[in-house]
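In: The sequence and its predicted three-dimensional model are supplied below.
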Amino acid sequence: MASLDERTLDQQIEQLIEQAPRDDVTGMLIALMAPLLKQIAGQLQYFEYFVLQTPDRGWVVTTLGHRATPELEKTVVYAFPDLQDAQAVAGTHTEVDLVPLNFPVISIIFQLIALKQVESILFFERAGDRQRAVEVRRVDLEAQMQQIMRQQLQQPPPNLA
């Protein structure tokens, strides 16, 4: 896959808005967050990543322990750059059949907001290398979203003369 371009990310934003619930809020929220989602996606290398799913379509959440301080834990979702890496990790979970599915990068980042039990998504950027990843933390995403919302609330409506 090539480096990310703005047009592809815009198409992913439009697709996310089209698939959003018709509640007058979600689509508006996505449109408001579009620059932030594109900024984060722009730090990554791929348009799509593979995420492991359980048979009931839930994303596989992994709990990681800190090497020096084992009581410190973090819950993450892995996003793999290719199918082979995702299948290799799926094969290590013998207790349940996991299915690797590819998702647009914008959708994965947006889903992080809804996954309250997940602290980060780890995007692996090199096939075969599961030691280094780009981490997108939910707490950072939420803080940036709140800043955008505050800025929107401070701006007067455009139809005021």
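Out: Right, received. Where do you want to start? All of these numbers come straight from a predicted model, not from anything done at the bench.

In: C-alpha only now, for contacts and for neighbours.
Out: Will do.

In: Which strand or helix spans the residue most central in space within the chain?
Out: Computing the C-alpha centroid of the chain and ranking residues by CA atoms, centre = their mean puts residue 109 first, at 2.2 Å. Per DSSP states H and E: residue 109 is located in helix 105-114.

In: So for the helix or strand following that helix, what gets flagged as buried?
Out: Remark: after helix 105-114, the chain's next helix or strand is strand 120-124, criterion DSSP H and E. Across strand 120-124, burial judged by 16 or more other CA atoms under 10 Å covers 120, 121, 122, 123, 124.

In: Of those residues, just say which sits nearest to residue 155.
Out: Set against residue 155, the nearest of the buried residues of strand 120-124 by CA to CA is residue 120 (31.2 Å).

In: second one coming, line it up with the first:
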Amino acid sequence: MNLQEQANRLIADAPQDGQTPQAIRTIAPILVAQAQMFPQLIYYVLQTPNQQWQVVTLEHRRHPGQTKSVIYAYGSEAMALSHGGGGLGACPIPIIDLLFQLLAMEPVDSLLILEDGATENSSEVSRAQLQQKIIQALTLPPNLA
């Protein structure tokens, strides 16, 4: 399923309350543009036995005490499982869904996407920056967005 198909499925699966599908339709191009920065259409997220995504708290190397919460998304199931501890599973998630879910995950600061398994070589998607882009898209008139 390509990025546009993922976005269309997200819109189709939205609650049919008259507002949500239109809001998702408005933000879909932003999600697609962000997703185009990554080479894969599906990533793997570590899940606990009760199907919660594993959230990791990272501490800044040079500023002890400064932390952020992240979710790692891995380029393959094997890579995810090699980084996970016992009892964790790897769940495949389309990239558009990952980005959309990130918007709602208030305690999570970022999504870190790993293509080759090295955590030092991850690509970061900041929830705050993605939310700011979405807010602008929802508040500007369509002809100015």
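Out: Here it is on my side, so go on. Bear in mind the structure is a predicted one, so any value in this text is a computation, not a measurement.

In: sorry, back to before: kindly state which residue of structure 2 is aligned to the residue nearest to the centre of structure 1.
Out: In structure 2, residue 109 of structure 1 lines up with residue 99, judged by TM-score structural alignment.

In: so its match touches residue 32, yeah?
Out: No. Contact criterion CA atoms under 8 Å: residue 99 of structure 2 and residue 32 do not qualify, at 9.2 Å.

In: Near the aligned residue in structure 2 for residue 87 of structure 1, how many residues? Count them for me, please.
Out: With TM-score structural alignment defining the correspondence, residue 87 of structure 1 maps onto residue 81 in structure 2. Residues near residue 81 of structure 2, counting by other CA atoms under 10 Å, number 19.

In: Next: residue 54 of structure 2.
Out: Residues contacting residue 54 of structure 2 under the criterion other CA under 10 Å number 15.

In: quick one: contacts for it?
Out: Applying CA atoms under 8 Å, 6 or more residues apart in numbering, we find residue 54 of structure 2 in contact with 45, 46, 47, 48, 71.

In: how about the fourth one, what's its match in structure 1?
Out: Think residue 48 of structure 2. Per TM-score structural alignment, residue 48 of structure 2 is aligned with residue 54.

In: for residue 90 of structure 2, same thing?
Out: Alignment note: residue 90 of structure 2 maps to residue 100 in structure 1; criterion TM-score structural alignment.

In: you'd agree residue 100 of structure 1 is up against residue 51?
Out: Yes. Using CA under 8 Å, residue 100 of structure 1 is in contact with residue 51, at 5.5 Å.

In: joint contacts of those two?
Out: Counting by CA under 8 Å, 6+ apart, the residues touching both residue 100 of structure 1 and residue 51 are residue 86.

In: hang on, the earlier thing: need the three-state assignment for the match of residue 90 of structure 2.
Out: strand (DSSP: H, G, I helix; E, B strand; the rest coil).

In: For residue 26 of structure 1, see how far away it is.
Out: Distance of residue 100 of structure 1 to residue 26 of structure 1, given as CA to CA, to the nearest Å: 27 Å.

In: out of these two, which sits in the busier spot?
Out: Counting neighbours by other CA under 10 Å for residue 100 of structure 1 and for residue 26 shows that residue 100 has the greater number, 25 against 15.

In: and the more buried one, what does it touch?
Out: Applying CA under 8 Å, 6+ apart, we find residue 100 of structure 1 in contact with 50, 51, 52, 53, 83, 86, 87, 90.

In: preserved in structure 2, out of those?
Out: Using both residues aligned by TM-score structural alignment, their matches' CA atoms under 8 Å, structure 2 keeps these contacts from these: 50, 51, 52, 53, 83, 86, 87.

In: how near is the third one to residue 118 of structure 1?
Out: The spacing between residue 52 of structure 1 and residue 118 of structure 1, counted by CA to CA, is 14 Å.
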